[in-house]
Structures are given as C-alpha cells and as structure tokens.
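Visitor: I would like the atomic coordinates for the input below:
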Amino acid sequence: MKITVIGGTGLIGSQLVSKLREAGHTAVPASLSTGVDLLTGKGLDEALDGAETVVNVSNSPTFDAASPDFFRTTMGNLLTAGERAGVRHQVVLSIVGVDRIPQLDYYRAKTLQEELLRNGPAAYSIVRATQFFEFMDDVMSWTSDGDTVRLPDTRLQPIAAAEVVAALAEVATAAPLDDTVDVAGPDVFPLDEIGRVTLAAHRDRRSVVTDDTAGMFAAVRGDELIAGPGARIAPTSYKEWLGNGS
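Guide: Take a look at the predicted model:
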C-alpha cells in the first residue's frame, strides 16, 4: 500500500514513515523539505499520486489566533488534492479533549481541522492522542524562571510518541473508521507532579511551584484532557520512559 505522510519529517511523521516501510508499505514523507507546501498546495499532487491513504501529522507554526487559518487552508488543499488523486482514506492526528477546550485558540483550530475532515470527500479516521512524553521539557520551559518552574495542577495522561506512531500505523493500514479513537498513556498525573518527576529524573535542582495561572494548560480544568471510555491505552508509563534514559 502507498501511504503519504504529511509532515513526514517531524517527530511523529519520520517515525511513522519508518514503521510503515518496515511493515512493507510504500511510505512517502511530504513536507516543506521534500518540496510540498500545504499552504499553497505546491507539490501535493505529486506527493499523493498513487496513494491509497494519507496521514496528516502536520502542525501549525503557531498556537495563537493564526492557527485556525492555517488548518482551514491546509486541510482544504489536502482534501482537494486527495480527491483529485483518488485517495480513499484520510487520517488526521488530533488531540484528546480538543473539542472540550474552546478557550484555547489552538484547540479551536484543531477542532476545525477535524470538522473539515468529517465533511470532506473521503472516508476518514481521526486519532486523538494525549500530550507526548517528549514535549514535557518544552512545557516546563514556557514557565521556567531561574530556579523555579511554575506549573498548574491540570490533569494529563501523557503518552510516548512511539506509541502514538504505532496507533497511527495500525489505523492507516486498516479500513477507515469514519470515527475518532483516543490513544493515551497508562497514568494520569497533575502537570505540577509531572514537572517534579521530570526534574528529579534529570537531577535538575529547580523546584516546581504550583501556579494555576501558569502556561497554556492553566486554562484547562477538570478531566478535559483525559482519554474517555474505549480509548487505546499504551503500556509505557512516563516514569518507565524516563528511567530508560529518554
């Protein structure tokens, strides 16, 4: 099967291309570095030629109010090019709870992307993942100041990127869901606790201060980012992942 991976040179996309090729599929990475520009549509027809499935793991360059326009334009270009190419299955990577947090510009943008896909011309699957283990250091850097990291106690259920890739590969090579599936890690932690666990594993002497106004996730309360019933729960815990030197 030929599968085109949009955003195929990034963290998730590059691993997905490798995993699909290992399974015997023809996986084609498509990104700016390979000559494909989602915003203009340049190179899309060539990248999708002969593809049965497209997996879109591309991302907006910003998380602010400009992100809805990015997803509106890129999703429109991809669906139109996919229809021309005869693509039968469009897969998008999204976020668990994305439609429950309209106060965040980026989450509204991803919800828009999902809506465009559902109303598009091809069968589809949406894989919603929780926050990646690999991004926890970045999350802490947003509110780090000297010896202190300020974090809210927002509840998260993080997952290893490799296990998101495994879920995407499974969905991309199966019949379209015409639905959404959640994938998440095995444990739920408050973000401030995740920060303390992370710093301890890295032998980082900074301290975490619980601050429910700090960072993007401060806007999220309750269990909006926790996977729902029927989610696929990955086996690797965050502490195990950290203990393996990640």
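
Visitor: please make it C-alpha for all contacts and neighbour counts, starting now.
Guide: Fine.

Visitor: ok, longest helix in the protein?
Guide: helix 67-85 (DSSP state H).

Visitor: T9 - that's part of a strand, no?
Guide: No - counting by DSSP: H, G, I helix; E, B strand; the rest coil, T9 is not found in a strand; it is coil.

Visitor: how about the contacts made by it?
Guide: P29, A30, S31, S33 (CA atoms under 8 Å, 6 or more residues apart in numbering).

Visitor: follow-up on the earlier one: contacts for the longest helix of the chain next, please.
Guide: 38-41, 44-45, 48-51, 60-61, 105-106, 108-110, 112-113, 116-117, 120-122.

Visitor: distance of T143 relative to V208?
Guide: 10 Å (CA to CA, to the nearest Å).

Visitor: overlap of the contact sets of those two?
Guide: Counting by CA under 8 Å, 6+ apart, the residues touching both T143 and V208 are V149, R150, L151.

Visitor: here's the other one to compare against:
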Amino acid sequence: MKVVVIGGTGLIGSKVVEKLNAHGHEAVPAAPNTGVNTLTGEGLPEVLKGASVVVDVSNSPSFADDDVMSFFRTSTTNLLKAEAEAGVTHHVALSVVGTERLQESGYFRAKQAQEELIKASGIPYTIVHATQFFEFAKGLADGVTEGDTVRLPAAKIQPIVSDDVAAAVGRTSVGAPTNGVLEVGGPEAFQLEEFIRMGLAAKNDPRKIVTDPHARYWGAELEENTLLPGPGAHIAETRFADWLAQQQ
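Guide: Below you'll find the predicted structure:
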C-alpha cells in the first residue's frame, strides 16, 4: 500500500514513514524539502500518483493567528483537491485532543477549520486526536514564562510520547476509515504543573513554576479536564518518568 505522509520529514512524520516501511508498506515522505509544497500545490500530483492513503501531520511554521489559519485552510484545501483527483481513498490527519473545547485559541480555531474541511471533502477520513507530547514540555513552559516564572493554569494533562503517537497514526493509516475521531493519550494524567516540573527538572532548568487561575493555554482558558481524552481513547504504554530516564 502506498501511503504519502505530508510533513513526513518532521518529528511525527519521519517516525510514521519508518514504521510503515518496516511493515512492508510504501511510505513516501512529502514536505517542502522533498519537493512537495501543500501551500502552492507544487509536487502534489506527482507524489500522490498511485497513493491509497494520505497522512497529514504537517504544522504551520508560524503560530500567529492569521498565519496558522491561512496555513491550515490553504494547505488542507489544496491537499484534499489533489487527493480527489488522484483517487485517494483514506485521508488521515493528526490533530489535538480538546480542539473543539479550545476555540478561544487562534491555533485551535485553525485546527478546527482543518477538521471541518476534511469532514466536508467527501473523502473517507480518520482524524487522530493526540494529547500533548512528552517532547514539548519545555516548549510549553517557554510559551508561558514571565521572567523566570512559568505560569500554568490549574488543569490536568495526559501526555504521550511521539513514538506512540506515530504508532497510532501508522495503524490508523492502514486500517479502514472511520469517518470520525480517534483519541490517543498517555497512560497517566498529571496536573500541568507536575508535568512541566518533571520535564524542566530533567533538564536542570531552574525556573519557578506556579499555578495561576488566570493563566491560559495557547490563549485559551482551561477547565480541569479540557486537555484529557475521553473514556474511549486508545491509551499508550510509555510512562513519562521512564521516558525521562531514557533521555539522561
């Protein structure tokens, strides 16, 4: 089976390509550095020739509200049009647990717009909603740091390692389309403060971490369970503490 992975040279995409090829599929990475640009359409007809499945794990290079909305609208529209012309029979997209609950955030409004385009396209699809990645603990802290203080909302998070996300996306891509959303998360829920504290401590990062009821998450207010997957989610096995120990 030929599977084209949009964003196939990035963190998740490269792992999806590797896992699919290891299982005997023809996984093709597609990104600007391989001559495929979903914003312009460059290279799409060529790379999609003979493809049964397209996996989209691409992301906007800018998270500014207008930029990220433009990226997902333009990229997804061009990609779905090219897929229809190429006869692709399954579109798989990676999105985020809680997207529909985070619409105060420009980034998540753009992800919601992406999902709506997919659902309206007529192409059979599966959308994979993943929780926050282990690898992004520091980046999340950086985005809410004031001086030497990290201010976090009082909410829970159930993070997952990127390898387990890639495995879930890969399995989904070679399965039947669900025309719905599949949630994946890690095995443990933490308070945001605890997750970030563990991540920074592993890097000997001395920043002070506080819980602030007015703090926001990518511009959105959180309820306690906003970022948690629902009861039907696929739960991965890798624990955060075990992964941190492996990074030392």
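
Visitor: in the superposed pair, what's the mean gap between the helix or strand just after the longest helix of the first structure and the second structure?
Guide: Remark: after helix 67-85 of the first structure, the chain's next helix or strand is strand 89-95, criterion DSSP states H and E. When the second structure is overlaid, strand 89-95 of the first structure sits 0.5 Å from its aligned residues on average, using mean CA distance after the TM-score superposition for the first structure.

Visitor: now strand 89-95 of the first structure: which residue numbers in the second structure?
Guide: Mapping strand 89-95 of the first structure onto the second structure (TM-score structural alignment) gives residues 90-96.

Visitor: got a list of contacts for that stretch?
Guide: Outside stretch 90-96 of the second structure, the residues touching it (CA under 8 Å, 6+ apart) are 52-57, 111, 118, 123-132, 169, 172-173, 176-177.

Visitor: one more pass at 6 Å, please.
Guide: V53, V54, V55, D56, V57, P124, Y125, T126, I127, V128, H129, A130 (CA atoms under 6 Å, 6 or more residues apart in numbering).

Visitor: can you say which of these are buried?
Guide: V53, V54, V55, D56, V57, P124, Y125, T126, I127, V128, H129, A130 (16 or more other CA atoms under 10 Å).

Visitor: which of the helices or strands spans A65 of the first structure?
Guide: A65 of the first structure belongs to no helix or strand, assigned by DSSP H and E.

Visitor: where do the helices sit along the first structure?
Guide: According to DSSP H, the helices that the first structure contains are 11-22, 44-48, 67-85, 105-118, 136-142, 161-172, 191-201, 238-243.

Visitor: now those helices in JSON lines, with distance to P229 of the first structure?
Guide: Below are the helices of the first structure laid out as JSON lines (distance: least, CA to CA, whole Å):
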{"stretch": "helix 11-22", "distance to P229 of the first structure": "25"}
{"stretch": "helix 44-48", "distance to P229 of the first structure": "35"}
{"stretch": "helix 67-85", "distance to P229 of the first structure": "28"}
{"stretch": "helix 105-118", "distance to P229 of the first structure": "20"}
{"stretch": "helix 136-142", "distance to P229 of the first structure": "25"}
{"stretch": "helix 161-172", "distance to P229 of the first structure": "17"}
{"stretch": "helix 191-201", "distance to P229 of the first structure": "22"}
{"stretch": "helix 238-243", "distance to P229 of the first structure": "21"}
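
Visitor: closest one to R232 of the first structure among the ones you listed?
Guide: Nearest of the helices of the first structure to R232 of the first structure, taken as CA to CA: helix 161-172 at 8.4 Å.

Visitor: list the buried residues for the closest one?
Guide: Those would be A161, A162, E163, V164, V165, A166, A167, L168, A169, V171, A172, for helix 161-172 of the first structure by 16+ other CA under 10 Å.

Visitor: the fifth one and N119 of the first structure, how far apart?
Guide: So the one you mean is V165 of the first structure. Look at V165 of the first structure and N119 of the first structure: by CA to CA, they are 25 Å apart.

Visitor: can you count the residues close to whichever residue in the second structure pairs up with A47 of the first structure?
Guide: Using TM-score structural alignment, the partner of A47 of the first structure in the second structure is V47. V47 of the second structure has 20 neighbours, counted by other CA atoms under 10 Å.

Visitor: tell me, how many residues neighbour P61 of the second structure?
Guide: So P61 of the second structure, with other CA under 10 Å, has 9 neighbours.

Visitor: kindly report the same for V97 of the second structure.
Guide: Count around V97 of the second structure with other CA under 10 Å applied: 25.

Visitor: any chance of the buried residues of helix 161-172 of the first structure in CSV, plus distance to R84 of the first structure?
Guide: Converted to CSV, the buried residues of helix 161-172 of the first structure look like this (distance: CA to CA, whole Å):
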residue, distance to R84 of the first structure
A161, 32
A162, 32
E163, 32
V164, 29
V165, 27
A166, 29
A167, 27
L168, 24
A169, 24
V171, 23
A172, 20
